[in-house]
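Chemist: Here is a sequence with its predicted model. Questions after.
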Amino acid sequence: MQIEAVVFDIGNVLIEWNPERYYDRILGKERRQQLFREVDLEGMNEAVDLGAPFRETVYAKAEEAPDWSSEIRLWHDNWIELAKPDIPHSIRLLRKLRAKNVPVFALSNFGIGTFDYAVTQYPVLDEFDRRYISGHLEVIKPDPRIYEILEEDCGIAPERLIFTDDRAENIAMAASRGWQTHLFKGPQGWADRLVAQGLLTEAEAA
């Protein structure tokens, strides 16, 4: 089946997303683990990914947990430190696909404010042919609706899409809809898959 578009997740595919690593560095592992146990930072971040305003959401959570208020605010104030560095090989693959006129889409759980800021730091995020960002769509992976939105908008049959994501549940939902999929564990495996699909040559995928 000929692939008509390649769909990239962003976090841990094009740029690293590792809040734990950042907080380990500034708090130490033990205190970071305590913070993450006592404060629902994942739920806070999910609200942002669903379209809630970034600064207001983080600062409201800080008000709810005064013992951790300064640490929680860092999620906003130093956000780029949670989302770094980029993954150069993945970026090269995206650009090689576009150079061959293969449409490249983003399908990512990402807030409105965080994505707008990330684009200023990582210009590659402005290079997609189409972007499906959860904050704007107000639905997050693996909810089937976000996949349906992409299908409806681009008009490409599911079996002619290939999607890479680092989370198995997101891949499983795409596969259940008939998409071709690749669980991202590193850029070389993704490069090999693109070669196997006939989308890039080995030299282009290096």
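Modeler: Everything's here; your move.
Chemist: For the rest of this, base every contact and every neighbour count on C-alpha atoms.
Modeler: Fine.
Chemist: residue contacts, residue 88?
Modeler: Residue 88 sits next to residue 14 when contact means C-alpha atoms under 8 Å, 6 or more residues apart in numbering.
Chemist: go on, residue 11?
Modeler: By C-alpha under 8 Å, 6+ apart, residue 11 lies in contact with 17, 83, 108.
Chemist: again with residue 109
Modeler: By C-alpha under 8 Å, 6+ apart, the neighbours of residue 109 are 49-50, 133-135, 140-141.
Chemist: By neighbours, which of these wins?
Modeler: Neighbour counts for the contacts of residue 109 (other C-alpha atoms under 10 Å) peak at residue 49, which has 28 neighbours.
Chemist: Apart from its neighbours in sequence, what residue is nearest it?
Modeler: residue 111 (4.1 Å; C-alpha to C-alpha, 6 or more residues apart in numbering).
Chemist: Relative to residue 27, how far out is the one you found?
Modeler: Going from residue 111 to residue 27 by C-alpha to C-alpha, to the nearest Å gives 25 Å.
Chemist: Roughly how far does residue 67 sit from residue 74?
Modeler: 14 Å.
Chemist: for residue 147, same thing?
Modeler: 32 Å.
Chemist: Between these two, which has more neighbouring residues?
Modeler: residue 147 (21 against 17).
Chemist: Are we agreed that that one is in a strand?
Modeler: No. With DSSP: H, G, I helix; E, B strand; the rest coil as the criterion, residue 147 is located in helix rather than a strand.
Chemist: Correct me if wrong: it contacts residue 172.
Modeler: No. Assessed by C-alpha atoms under 8 Å, residue 147 is found out of contact with residue 172, at 11.6 Å.
Chemist: Show me where the protein has its strands.
Modeler: Along the chain, the segments classed as strands by DSSP state E run 5-8, 104-108, 130-133, 161-165, 180-183.
Chemist: try this one side by side with the last:
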Amino acid sequence: MAYKNIIFDFGGVLVDWNPRYLYQDHFKDPEQMEWFLKNICTDEWNIEQDRGRTLSEATAMLQRQFPEHHDAIGLYYGKWETMLRGEIPGTVALLHRLKEKGFPLYGLTNWSAETIGIAYRRFAFFGLFDGIVVSGTEKLIKPDPAIYRLLFERYKLKAEECIFIDDNIHNVNAARGLGIHAIHFKDPVQLENELAAVVSL
């Protein structure tokens, strides 16, 4: 199979995002920080913003539910940009090489529609993409097959001609179920090796 298009996830693959980069300065005790992220501002709560819930609604809801953590909850989106540590250099270098080789590049990301613009402004490599689908804008979220199909329809892609890269195994498995060659990202070296096995770098 000749693969023509490369689809990238963003967070954890191209961008180093982690709420701990913000909260490590708020909580002096790492155990308190981990408790807060496991029980208050949880991954499950955050994913609903990626699904389209507004940041203001999400924040207010938690602050009503946990008034004793009002200020810490407010930091999550009040200082959200602090969670963006930087790009993941090895993966971004691969992105440039793929572009130079002539591969069309696409993004398929679970990300809030209200914060994705911060990432676009911060990292110039987003200009390399030929098309991007953002979950928060579409009100669809990986691993729902519908968001993959939306990407295909919008940019006239065929699943069997695409390679998809994501650090979340559930998203990878969903892509494979649709006939996409999917790579479970662990680090840039592993990604380069797996890409080199199926396309010319």
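Modeler: Now that the structure is in, tell me what you want to look at. Note that this is a predicted model, so its numbers are computed, not measured.
Chemist: Next, the contact list for the residue nearest to residue 49 of the first structure, please.
Modeler: Per C-alpha under 8 Å, 6+ apart, neighbours of residue 111 of the first structure: 48-54, 133-136.
Chemist: just the residues you listed now: which is nearest residue 189 of the first structure?
Modeler: Checking the contacts of residue 111 of the first structure against residue 189 of the first structure by C-alpha to C-alpha gives residue 133 as the nearest, at 24.6 Å.
Chemist: What ranges does the first structure have for its helices?
Modeler: In the first structure, the segments counted as helices under DSSP state H are 19-27, 29-38, 41-49, 54-64, 69-77, 88-99, 112-121, 134-137, 144-154, 168-176, 187-196, 202-205.
Chemist: Could you list the residues in contact with stretch 36-54 of the second structure?
Modeler: So stretch 36-54 of the second structure is contacted by 55, 58, 62, 66, 73, 76, 110-114, 135-141 (C-alpha under 8 Å, 6+ apart).
Chemist: Just the buried ones from these, in ChimeraX syntax?
Modeler: Restricted to buried positions by 16 or more other C-alpha atoms under 10 Å, the ChimeraX selection for the contacts of stretch 36-54 of the second structure reads:
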select :55,58,62,73,76,110,111,112,113,114,135,136,137,139,140,141
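Chemist: Would you mind putting the contacts of residue 11 of the first structure into CSV with neighbour count and distance to residue 176 of the first structure alongside?
Modeler: Formatted as CSV, the contacts of residue 11 of the first structure follow (neighbours: other C-alpha atoms under 10 Å; distance: C-alpha to C-alpha, whole Å):
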residue, neighbour count, distance to residue 176 of the first structure
17, 19, 26
83, 18, 29
108, 22, 18
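Chemist: Excluding chain neighbours, give the residue nearest to residue 55 of the first structure in space.
Modeler: Per C-alpha to C-alpha, 6+ apart, closest to residue 55 of the first structure is residue 76, 6.1 Å.
Chemist: ok, now how distant is residue 137 of the second structure from residue 115 of the second structure?
Modeler: From residue 137 of the second structure across to residue 115 of the second structure, the span is 11 Å (C-alpha to C-alpha).
Chemist: Check residue 126 of the second structure too.
Modeler: 14 Å.
Chemist: And those two? Which one has more around it.
Modeler: When residue 126 of the second structure and residue 115 are compared for neighbours, residue 126 comes out ahead with 20 against 16, by other C-alpha under 10 Å.
Chemist: Name all residues that make contact with the alignment partner in the first structure of the more buried one.
Modeler: By TM-score structural alignment, residue 126 of the second structure lines up with residue 125 in the first structure. Contact analysis of residue 125 of the first structure by C-alpha under 8 Å, 6+ apart lists 118-119.
Chemist: again, only using 7 Å
Modeler: residue 119 (C-alpha atoms under 7 Å, 6 or more residues apart in numbering).
Chemist: Next, work out how far apart it and residue 151 of the first structure are.
Modeler: 20 Å.
Chemist: chain center to stretch 154-162 of the first structure: distance?
Modeler: 20 Å (C-alpha atoms, centre = their mean, to the nearest Å).
Chemist: and what of stretch 52-65 of the first structure?
Modeler: 21 Å.
Chemist: cool, stretch 153-162 of the second structure as well?
Modeler: Offset of stretch 153-162 of the second structure from its chain centre (C-alpha atoms, centre = their mean): 20 Å.
Chemist: With stretch 176-184 of the first structure instead?
Modeler: Distance, centroid of stretch 176-184 of the first structure to centroid of chain: 16 Å (C-alpha atoms, centre = their mean).
Chemist: And that stretch, what's buried?
Modeler: 179-184.
Chemist: So which bit of the second structure is that stretch matched to?
Modeler: The aligned range for stretch 176-184 of the first structure is 177-185, by TM-score structural alignment.
Chemist: measure the matching stretch end to end?
Modeler: 17 Å.
Chemist: before we move on, what about stretch 166-185 of the first structure?
Modeler: 6 Å.
Chemist: Same question for stretch 73-83 of the first structure.
Modeler: With C-alpha to C-alpha, one end of stretch 73-83 of the first structure sits 15 Å from the other.
Chemist: now do stretch 116-129 of the first structure
Modeler: 16 Å.
Chemist: In it, which residues are buried?
Modeler: In stretch 116-129 of the first structure, counting by 16+ other C-alpha under 10 Å, buried: 118, 122, 124-125, 127-128.
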